[in-house]
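Asks: okay, predicted coordinates and the sequence, questions at the end:
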Amino acid sequence: MVNQVEPKLIKPLFEALQKERFVTLSTVDFETGGPNVSAISWVYAKSEDTIYFAVDNRSRIVQNINQNSLVVMNVIANESTYSISGKASIKVEKLEEVPLKLALLELKINEVRDVMFYGSKITVEPQYDKTYDKAAADRLDKQVMDAMKKA
């Protein structure tokens, strides 16, 4: 069976990306020209063809995207693993209403590919705990997600 390839987010992926979740983001390293993979959690599907994500505006991710806009976001959802490729750009250099210096980046989707190996499915999605003050983490997460939704 051939893995599915779509030009935009399928409904279960769009719904999964309506809240903070663990994803990995691959960029082209601005110094080496090789791959650079980062784990991020502030992601939000603005539409079926656009994903917003927030990172520290001093992040290597920002430096890499400034040099080469091609990215791949890996998402585990809907009992599978998806590779979402496209071009990313800085939409806002510093999100307002957020106490940290976070940049808002926009991924314009070119392709969504189901990359799960044949004959298998994901039975447990990745989970994580914030290791700092729970109340502060919840407040910050809400501020960031609200700012992304307003953008």
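Replies: Looks like it came in fine.
Asks: please make it C-alpha for all contacts and neighbour counts, starting now.
Replies: Noted.
Asks: next one: Pro99 relative to Val112, how far apart?
Replies: Pro99 sits 33 Å away from Val112 when distances are taken as C-alpha to C-alpha, to the nearest Å.
Asks: which neighbouring elements make contact with the longest helix along the chain?
Replies: Across the chain, the helix with the greatest residue count (assigned by DSSP state H) is helix 134-150. Of the remaining helices and strands, those touching helix 134-150 by 3 or more C-alpha pairs under 8 Å, 6 or more residues apart in numbering; DSSP states H and E are strand 43-47, strand 50-56.
Asks: one more to weigh against that first structure:
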Amino acid sequence: MVNQVEPKLIKPLYDELQKERFVTLATVDYETGGPNISAISWVLAKDESTIYFAVDNRSRILANLGKNNQVVINLIANESTYSIQGLAQVKEERLKDVPLKLALIEVSITAVRDVMFYGSKIVSDVQYDKTYDKNAAQKLDKQVMEAMRKA
């Protein structure tokens, strides 16, 4: 059974991307030309066709995007797993009102696919715990998410 390809985020995915959450990001490695996978959490759906994410200015992700701007965001939500394809560009080289040097990346969505294998569903959400100062982490997360909303 072939899953339908959507040109933008469906409502449950848009809603899930209104808060910090775990996703993986695939880029094309600028040195090897092979796949490069990164885990990120500062991600926000600006609208149904656009996703923002923030990464450190020293991130390999930025070097990869400089050579090839195609990305795939893997999102586990809505009892399934989704492949969100798009074209990425640096929207802001330095995200305002954030103490770290973070770049804001804008992804223009080209396709959204439900890629869960047939006859299965996700039965629990991915959970993670920040292992450094909890209060500092919470403050920084709030600053980053607010800055992305303002962008």
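Replies: It's in. On a predicted model such as this, the values are computed, not experimentally measured, just so you know.
Asks: the longest helix of the first structure vs the second structure, average distance?
Replies: Once the two are superposed, helix 134-150 of the first structure sits an average of 0.2 Å from its aligned residues in the second structure (mean C-alpha distance after the TM-score superposition for the first structure).
Asks: could you tell me where that helix falls in the second structure?
Replies: Helix 134-150 of the first structure falls opposite residues 134-150 of the second structure when the two are matched by TM-score structural alignment.
Asks: tell me the angle of the longest helix of the first structure relative to strand 50-56?
Replies: Direction vectors for helix 134-150 of the first structure and strand 50-56, defined by axes from the mean of the first three to the mean of the last three C-alpha atoms, to 10 degrees, enclose an angle of 140 degrees.
Asks: can you count the residues close to Asp56 of the second structure?
Replies: Per other C-alpha atoms under 10 Å, the neighbour tally for Asp56 of the second structure reads 16.
Asks: which residue, other than its chain neighbours, is closest to Asn68 of the first structure?
Replies: Val28 (6.4 Å; C-alpha to C-alpha, 6 or more residues apart in numbering).
Asks: can you pull the contacts of that neighbour?
Replies: The neighbourhood of Val28 of the first structure, defined by C-alpha atoms under 8 Å, 6 or more residues apart in numbering, consists of Gly34, Pro35, Asn36, Asn64, Ile65, Asn68, Leu70, Val71.
Asks: do you know how far it is from Val55 of the first structure?
Replies: Look at Val28 of the first structure and Val55 of the first structure: by C-alpha to C-alpha, they are 16 Å apart.
Asks: how about Ser26 of the first structure?
Replies: From Ser26 of the first structure to Val55 of the first structure the distance is 14 Å (C-alpha to C-alpha).
Asks: now the strands for the second structure?
Replies: Per DSSP state E, the second structure carries strands over the ranges 5-6, 23-28, 35-40, 43-47, 50-56, 70-77, 80-92, 102-114.
Asks: who's in contact with the spatially most central residue of the first structure?
Replies: The centroid of the first structure falls nearest to Val43 when counting by C-alpha atoms, centre = their mean (4.6 Å). With contact set as C-alpha under 8 Å, 6+ apart, Val43 of the first structure has these partners: Leu17, Gln18, Lys19, Glu20, Arg21, Ile51, Tyr52, Phe53, Ala54, Met145.
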